[in-house]
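S.K.: okay, here's the prediction I keep looking at, along with the sequence it came from:
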Amino acid sequence: MSETISVWPSRLRALSPLVGAVAFVALWWWACALKLVDPVLLPTPGAVLGALWDGFVGGAMVHDFLVTVQRTLLSFAIALAIAVPCGIVLGSSKQLYGFVEFLIDFFRSTPASALFPLFLVLFGVGEKTKVAVAAFGAGLTILFNVAYGVMNARKTRQAAARVMGASRLRIMVDVTLLESLPQTFIGMRAGISFALIIVIVAEMFIGSVDGLGQRVLNAQMVFEMPTMYAAILAAGILGYGLNLVFLLIERRFVHWGGK
């Protein structure tokens, strides 16, 4: 009996994210029922879910969804391939990091949308610009977190490995990099979310004919509000799903984080 009772708290914790979602939908439905907002501007949850269902079952939104996923993953892969090695190098030398710290913080603090004209000049109107600007923004986030994780690896474990006769390369690979993985995964989760945000904004304003961002903009221009909200909901589900995937990977392979 006691074992059954002890299981319930864990089950309730697992279901706790649904409470916020249900409360949000209930508040949305309540606002629509009382017509607190013009029904043309705020359709009911049922209408939005219906538009989302029709978009995916009919295939109209599937293509845009997959295109956004492709652009996001490509830009994230480019950012990861460049930012992780650079972050390891910079984190290994505080003096070297000090030389470029201002540039990293400056561009990391600059809104990515403000860099659109620069990337348009460099890459022109097309796929390269969307991917490049998203990779740039995500890469800076990953770079900062990787460097920070390497710099703040526990000195006691490094010293213990050094006393045991491990080489500098062995200490870097078996101690420092493993110690930096929790912070690296934080950067990766933030980076994939940042890449998705930039891709969707770029799809709105940089000559796109497809993608969730373009679908949101087109639906808004012709006042197809259920479709617009459905595309926004699809983008939110995509972002949540990508973040959840990295969170599960982190819990599986970086279970020692914080220990």
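M.R.: Structure received. Residues are numbered from 1 along each chain as shown.
S.K.: all contacts plus neighbour counts: C-alpha atoms, from now on.
M.R.: Will do.
S.K.: contact partners for the residue at minimal distance from the centre of the chain?
M.R.: With distances taken as C-alpha atoms, centre = their mean, residue 193 lies nearest the centre of the chain, 1.4 Å away. Neighbouring residues of residue 193 by C-alpha atoms under 8 Å, 6 or more residues apart in numbering: 239, 242, 243.
S.K.: how about 7 Å then?
M.R.: Taking C-alpha atoms under 7 Å, 6 or more residues apart in numbering, we find residue 193 in contact with residue 239.
S.K.: which SS state does it fall under?
M.R.: Of the three states, residue 193 takes helix according to DSSP: H, G, I helix; E, B strand; the rest coil.
S.K.: gap between it and residue 231?
M.R.: The spacing between residue 193 and residue 231, counted by C-alpha to C-alpha, to the nearest Å, is 17 Å.
S.K.: name the nearest residue to residue 157, ignoring sequence neighbours.
M.R.: residue 175 (7.0 Å; C-alpha to C-alpha, 6 or more residues apart in numbering).
S.K.: that neighbour and residue 5, how far apart?
M.R.: Computed as C-alpha to C-alpha, the residue 175 to residue 5 distance reads 41 Å.
S.K.: and for stretch 7-27, what's in contact with it?
M.R.: With contact meaning C-alpha under 7 Å, 6+ apart, stretch 7-27 is reached by residue 45.
S.K.: second structure for comparison follows:
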Amino acid sequence: MSELSDTAAVPATAPPAGKSWAPPASNDAAPRRPLGDRLLPMVGPLVLFAIWDLVVRFGLIKPILLPSPADTLVALATGLAGGELLADFAVTVARTLQAFAIAAVVGMPLGVLLGSNERAYRSVEFLIDFFRSTPSSALIPLFLLIFGVSDINKIAIAAFGALLIVVFNSAYGVINARKQRVMAARVMGASRWRIFRDVLVWESLQPSFVGLRSAVSMALVIVIVAEMFIGSENGLGHAIIDAQQVLNVKTMYAAILAAGALGYVLNIAFLVLERRIVHWSGR
């Protein structure tokens, strides 16, 4: 029996004399994708610009209403290289990030607290769902009465719309935390505070990040709409509506592309951040 035990304790492949045994290297690295697969995301934009160019070339839409993609991209590059569009872009970014910061700082703790007490969440669930389902643009007159025509108005209404998304997702994450982990913590004698701090908060991070990603997109949408219709003198929304009113379609489409690019970059940034911070998600 002792011989069997000694044999089992020795690695199947003994290391050379003078070298310590080490586990084999992990082969977890993802295989490199073929070049064609990596270029697939470019197919959609290229097809869109090709169709756009053909529509303009064949005169299906008048150039006064739809400039060529080349002219639009030149206007975009010129504007972002130091023109007025760059200043409008920076203003919209600042307003969006301010609104998002308010929503995140207030919404995440509030959502986690509500989610940790299901009765408390159920008592306000209707209000959260009601205002979350109400188009934020419908609340613009109300915020105009409260805050007037100012930057505070635009930031406040965007923060309100984003806040509801963050609260809902954070609370949902806590309520739907893995019951096995909560029960395991209780069996090990963890207090309610330790369960809240070490289990519920961490379990809520993944849905909270989903909420944050949706919230920053919502904040951008509301800010641009507010810039269009609430007496703004700058911002991408102002640039779009101002160019449309004077039929400066190149600038209008350039500002639209800038807004779309901003939303895409913010979404990708939060996806990367989520993968870095909530890397254990799904395990």
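M.R.: It's in. The model shown is predicted, which means the values in this text are computed figures rather than measured ones.
S.K.: in structure 2, what sits opposite the residue nearest to residue 157 of structure 1 in the alignment?
M.R.: Aligned counterpart of residue 175 of structure 1 in structure 2: residue 199 (TM-score structural alignment).
S.K.: look at residue 175 and residue 5 of structure 1 and report which has more neighbours.
M.R.: residue 175 (20 against 9; other C-alpha atoms under 10 Å).
S.K.: test my guess that that one contacts residue 158.
M.R.: Yes - using C-alpha atoms under 7 Å, residue 175 of structure 1 is in contact with residue 158, at 6.4 Å.
S.K.: assign a three-state SS to residue 181 of structure 2, would you?
M.R.: With three-state DSSP as the basis, the three-state label of residue 181 of structure 2 is helix.
S.K.: the equivalent of it over in structure 1: neighbour count?
M.R.: The equivalent of residue 181 of structure 2 in structure 1 is residue 157 (alignment by TM-score structural alignment). Residue 157 of structure 1 has 14 neighbouring residues, counting by other C-alpha under 10 Å.
S.K.: any idea what the residue nearest to the centre of structure 1 aligns with in structure 2?
M.R.: Using TM-score structural alignment, residue 193 of structure 1 sits opposite residue 217 in structure 2.
S.K.: how near is its match to residue 174 of structure 2?
M.R.: Distance, residue 217 of structure 2 to residue 174 of structure 2, by C-alpha to C-alpha: 23 Å.
S.K.: same thing with residue 158 of structure 2?
M.R.: 25 Å.
S.K.: the two - which one has more neighbours?
M.R.: Neighbour count, other C-alpha under 10 Å: between residue 158 of structure 2 and residue 174, residue 158 has more, with 33 against 27.
S.K.: can you map out the helices along the stretch 1-150 of structure 2?
M.R.: Ranges of helices in the stretch 1-150 of structure 2, per DSSP state H, counting those that start in this stretch, are 2-9, 35-39, 43-57, 69-80, 84-116, 118-133, 140-147.
S.K.: so where does the nearest residue to residue 132 of structure 2 once chain neighbours are set aside fall, helix or strand?
M.R.: Closest residue to residue 132 of structure 2 apart from its sequence neighbours, by C-alpha to C-alpha, 6+ apart: residue 164 at 5.8 Å. Taking DSSP states H and E as the definition, residue 164 of structure 2 sits inside helix 151-175.
S.K.: in that helix, what counts as buried?
M.R.: Buried residues in helix 151-175 of structure 2, counted by 16 or more other C-alpha atoms under 10 Å: 151, 153-175.
S.K.: what of stretch 80-89 of structure 2?
M.R.: Those would be 80, 85, 86, 87, 88, 89, for stretch 80-89 of structure 2 by 16+ other C-alpha under 10 Å.
S.K.: select, from these, the two members most distant in space.
M.R.: Farthest-apart pair in the buried residues of stretch 80-89 of structure 2 is 80 and 88; separation 9.4 Å (C-alpha to C-alpha).
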